[in-house]
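[1] model this:
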Amino acid sequence: MPARHSDTILKRLLALHPKVIDLSLDRMETILEKLGHPERRLPPVIHVAGTNGKGSLLAYLRAILEASGKKVHVYTSPHLVKFAERIVLAGEIISEAKLSEMLLECERINGPDSITYFEITTAAAFKAFADNPADILLLETGLGGRLDATNMVERPLATAITPISHDHEQFLGSDLAGIAGEKAGILKAGVPAIFGPQTDIAMGVLKTRASDLNAPAYIHGDNWSCLRISDDAWEYKGGDLSGIYPFPNLNGLHQVANAATALAVLEKLEGLSVTREDIVNGLASVKWPARLQKLTQGEMVRSLPTHTEIWLDGGHNEAAGARLSESLTAWNRDNPLPLFMICGMMANKDQGAFLAHFQPLVDKAVMVNIPGEDGASPAQELCDVGIRSGLDCVAAESVEEAINHLYPYIQRQPCRLLIAGSLYLAGTILRENS
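    Modelled structure (predicted):
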C-alpha cells in the first residue's frame, strides 16, 4: 500500500511531545484559540465517555440519525486500518486531501510548541467539523473525560456515559470511583446526561456529579431499562421510544444495552426527533468493525476450512472479556462448537483479568506479537500470563504461525476461532483481510 501524505504528517506530529498521553487542556486551549475557536462553531454535540461501549453507542446513534435523514459528523478513536476512519464528515470518512489540509494547518499554526498527537489531531478534527455543515456531531472522548482533548465543547446538546470499569489505570488510577469522577468530567450544567448500565460505585459518582451541576440525568435502572425477550427481539422501556425492537446488526448479548442507551439518548435530544421506522432501519444497518465481527472474506477465510467461524473482537480489558465470554457461552448453549483463540495484547492492559474469562471456554489458545506496536507484550510473556490464567496456550511469532499451529485442530470439525485482545491486532487482521 503506498504511503499516504497524511501518514507522513502524522509521523511528524508524533514527535511534538515526549508523552503520547498527557492529560491537560492548556495546549488545546492555545491551539484552538489560534485556529479561531472551531469548537465554538460545531453542530450540536453529543459527547460520550465511558470505558466500554462508546464506539457501539455512537454507531447506533449514527445509523438511526442517518436513517432519519440527518447529516452526521462522527469523531472516534483509535482507528483500525487508517487514521481517516476517526473523522466522519456528514456521513463520509474524511478525504485524504481534506485530512492532510487540516493536519498541515494545525502543524503550521502550532509551530514548535509542545502538543500531544491526540490533541493536535483533535484540533484538526474540530476544524474539519466546524468547516463542514451537519445536523449533529457525535464526539467520543479519547481517555477519561475531565481533561480529555475533546472536553473543550462548552455546551453540548447531551452527554452520555457508557459502562465504566478499569482500564488505562496508569493514567486514570485503579480506584473505580476516581475513574468515574474523571468520566463525569464531561457533564455540563443544565445539559441532559444519559447514564448507561453502571456498577453501584460508578453510578453513585455520576448521580452526585449530575446533581451538583443541575444536569438532568436519565439513568439506566431508574428512568429507562432494556430486556431481551426472545432470540430476535428486545424491549426498551423509557419514554416515547418505548417498545419492542429487532436485534441489531451487531453481535453479542451486550449490544442490547448499547442499543437501548442510544434510544435513551435520542429521547433527550431537543429538536432531533426519530421514528420507530428510523430506529428499526438503523438497527438493521448499523456497522462497527472488530466488535464480535464475523469475517467472511480475505486470505484467512480462504485458507481455513469452510466449517470454521472466524470472529474478530478488539476487546482488551476485564469488562470486555466478561462480555465476550457471556456471548460465547450463550452461543455454545445453542450451538456447541470447539473454540480456539488467537490473542495479542498491549503490555499496559490487565491481561490476566481479560484472559481469565476464557479459561472455561477455549480449547486451545495461541498468543501472538502485534506487528508494529512497541507497546505490545511479546508473545511468550503473554503466553505465560495465559497459562497462569488457566488457558492451554502456546506462543507464536505471528498470526500466520498461530493459524498453522491451530490448523490440525481446526480441520477436524466445525469450530469457532476468536481473534481478540487488542484493537491494534484487530486492525492488522482487517488490513490483511478486507
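[2] C-alpha only now, for contacts and for neighbours.
    OK.
[3] now the closest residue to residue 308 other than its chain neighbours: how far from residue 304?
    Leaving out its chain neighbours, the residue that sits closest to residue 308 by CA to CA, 6 or more residues apart in numbering is residue 415, at 5.2 Å. Going from residue 415 to residue 304 by CA to CA, to the nearest Å gives 11 Å.
[4] between these two, who's got more neighbours?
    Higher neighbour count among residue 415 and residue 304: residue 415, with 20 against 15, using other CA atoms under 10 Å.
[5] wait, isn't that one in contact with residue 311?
    No - using CA atoms under 8 Å, residue 415 makes no contact with residue 311, being 11.0 Å away.
[6] one more to line up against the first:
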Amino acid sequence: MKDFAASEDPAVQAQLDRLAALTLPQGRLGLDVIRDLLARVGNPQLHLPPVFHVAGTNGKGSTCAYLRAMLEAQGLTVHTATKPHLVRYNERIRVAGQLISDSMLADLLREVLDIGEDMGPSFFEVTTVATLLAFARVPADACVIEVGLGGRFDATNVMDRPAACGIATLGIDHEAFLLVPEEGVPTEPIVRIAFEKAGIARAGSPLVTQNYASHVEAEIARIAALAGAPLQMRGQAWHADVSDSGIAYRDHQGELALPLPALPGRHQGDNAALAVAMLRHQDSVTVSPEAMAEGIRAARWPARMQLLADGPLTAHAPGRDVWLDGGHNADAGLALGRHFANVDKVHVIIGMLANRYPDAILAPLQDKTASVTAVPIDGSDSHGADAYAGRAQWAPDVASALRALPDDGAPVLIAGSLYLAGKVLAANNEVPD
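    Take a look at the predicted model:
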C-alpha cells in the first residue's frame, strides 16, 4: 500500500517521487527494517519528548486533535504526526505546533532515503523515520503520534515507553492487511482487529481505551497484561457520559464537567473523553481541567463532519449547508446517520475508492436521502457508476453534482473518501493549515 502525494515545491516533489517508487516486499511483516533504519540515523525515537500514541479504527485522528489542543491550551509546545494528509503532505507533520516547512521536509526525506537506499524500506518506514528525526531535533514539550494502520506492525510502533497509549473505537477496516491469516492470532475478525491495535501496548505505559464488547475487551486486557501495560478502560478505570449539555467525566481523581466539542457528532464527545482519560492517566506532563475544557472547544479536525465555508465550490450550491466527511467504513456511516437523524432530507454526493463499499455510507442514510450522486476521485482507483447499481445518478465531478441539485434548500453531504475530501477542500480554498 502506497500513499502518493504531490507538492508545489520542486525539492519536496523530488523526494515524494522517490517515495512513490518504493514498494513493500510481499510477505514482509515486522519492525526490523524500521528499527535498523532508525539506528542508522541515531535512534531519534529515544530522544523524544513525552509521546501520546493513538490507535483505533475511527476516532484516532480526532483524539489526536483533542490531545494537541489540550496540551497547547496548557501552554505546551507540541509535535504532532497524523495521517493521511488532505491536500499537502506537510499536513502530516507539525513541528512545535507548525506545519513542517517545505525545506525541512525535503531535507529530511532526502537524508532518510539516501541513508536507507540499500535497505528497501517502505514509504511508511521512510516517512516515519523522517518525522521522528524532526521531532528529536526540534525542542517541544510533548508528541502526539497517530498510528497509521493497525498497531502491532505499524511503522510508528517503535517507542519504548510512551507517556500514554490510547485505542479509540474499533471496527472492521483494512481487511486485506489486518485480517491476513497468521498462526497463533485470533481468528474472529473484530477480535483480530483488537489484537492488532493493542499491539501498541508497552511495559509501564498506561493503555487507555474506550469500552467494547466483552470478548473484545478480554483480548485487549490479555495483550495489555502480556506487555505489562496498566490497562485503563472506559467503564472500569474511567467513565464519561456524553449528553446534549456536555461531558460528565469521572475517574480515580474525581469528576469533571466538560463542554461538548465544537466538532459535530456525539462520537466527538467520546473521542474528547478518551483524550482527557489519556492525559489523566499519565504523569509525564500536567494539563489542568481548565486547559482540557479549552482544548475540547478549540479542537478542529478537517473533513470530519466539516461544514464548508462560502467558497468557489460551495458557490455552485448557494443557500444551503454543504457538509464534508472523509469517513469510508461502516462505523463512519453510522456516525453520519446519527448526524443527519434530525433533518428531513439530505442530498448525498459520494465518491469511494474501488476497495470500499458504498453501502457502508449509503445504508445508514437511506431514509434521509433526497438524492444520491456518485462522482469519481481523480487520480485514484475509485468506483464507477456501475458500482451503485442504479441507486445513484452520475456526475463527472463535485461541482457538476452541486450545480445539478434541485432548488429545494436541503443540505448536502459530500462523503466516501478522504482522498475526495482533500480535493473538495482544495477546490473550495480551505487548505488545512
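[7] Could you get me the TM-score between them?
    After superposition, the two chains reach a TM-score (TM-score structural alignment, normalised by the length of structure 2) of 0.92; 415 aligned residues with a CA RMSD of 1.8 Å.
[8] hang on, the earlier thing: and the counterpart of the residue nearest to residue 308 of structure 1 in structure 2, helix, strand or coil?
    Residue 415 of structure 1 maps onto residue 410 in structure 2, with residues paired by TM-score structural alignment. Residue 410 of structure 2 falls in the coil class when you classify it by DSSP: H, G, I helix; E, B strand; the rest coil.
[9] Quick check, residue 410 of structure 2 in contact with residue 348.
    No - between residue 410 of structure 2 and residue 348 there is no contact under CA under 8 Å: 10.4 Å.
[10] residues contacting the alignment partner in structure 1 of residue 62 of structure 2?
    Residue pairing (TM-score structural alignment): residue 62 of structure 2 is matched to residue 56 of structure 1. Residue 56 of structure 1 makes contacts with 255, 258-259, 288, as judged by CA atoms under 8 Å, 6 or more residues apart in numbering.
[11] any idea how far residue 56 of structure 1 lies from residue 198 of structure 1?
    For residue 56 of structure 1 relative to residue 198 of structure 1 (CA to CA), the value is 16 Å.
[12] How about the secondary structure of residue 407 of structure 2?
    Going by three-state DSSP: residue 407 of structure 2 is coil.
[13] Kindly report the same for residue 324 of structure 2.
    Under three-state DSSP, residue 324 of structure 2 comes out as strand.
[14] That one maps to what in structure 1?
    Using TM-score structural alignment, residue 324 of structure 2 pairs with residue 312 in structure 1.
[15] ranges for the strands of the stretch 301-434 of structure 1?
    With DSSP state E, counting those that start in this stretch as the criterion, the stretch 301-434 of structure 1 has strands at 308-312, 339-343, 364-368, 393-396, 415-420.
[16] In structure 2, what range does the third one match?
    Put plainly, it is strand 364-368 of structure 1. Against structure 2, strand 364-368 of structure 1 falls on residues 371-375 (TM-score structural alignment).
[17] Now residue 397 of structure 2: closest residue in space that isn't a chain neighbour?
    In space, residue 397 of structure 2 is closest to residue 375, 5.5 Å off (CA to CA, 6+ apart).
[18] Please report how far that neighbour lies from residue 356 of structure 2.
    14 Å.
[19] what do we get in structure 2 for residue 156 of structure 1?
    Per TM-score structural alignment, residue 156 of structure 1 is aligned with residue 162.
[20] higher neighbour count, residue 375 and residue 356 of structure 2?
    Using other CA under 10 Å as the criterion, residue 375 of structure 2 and residue 356 rank with residue 375 on top: 26 against 18.
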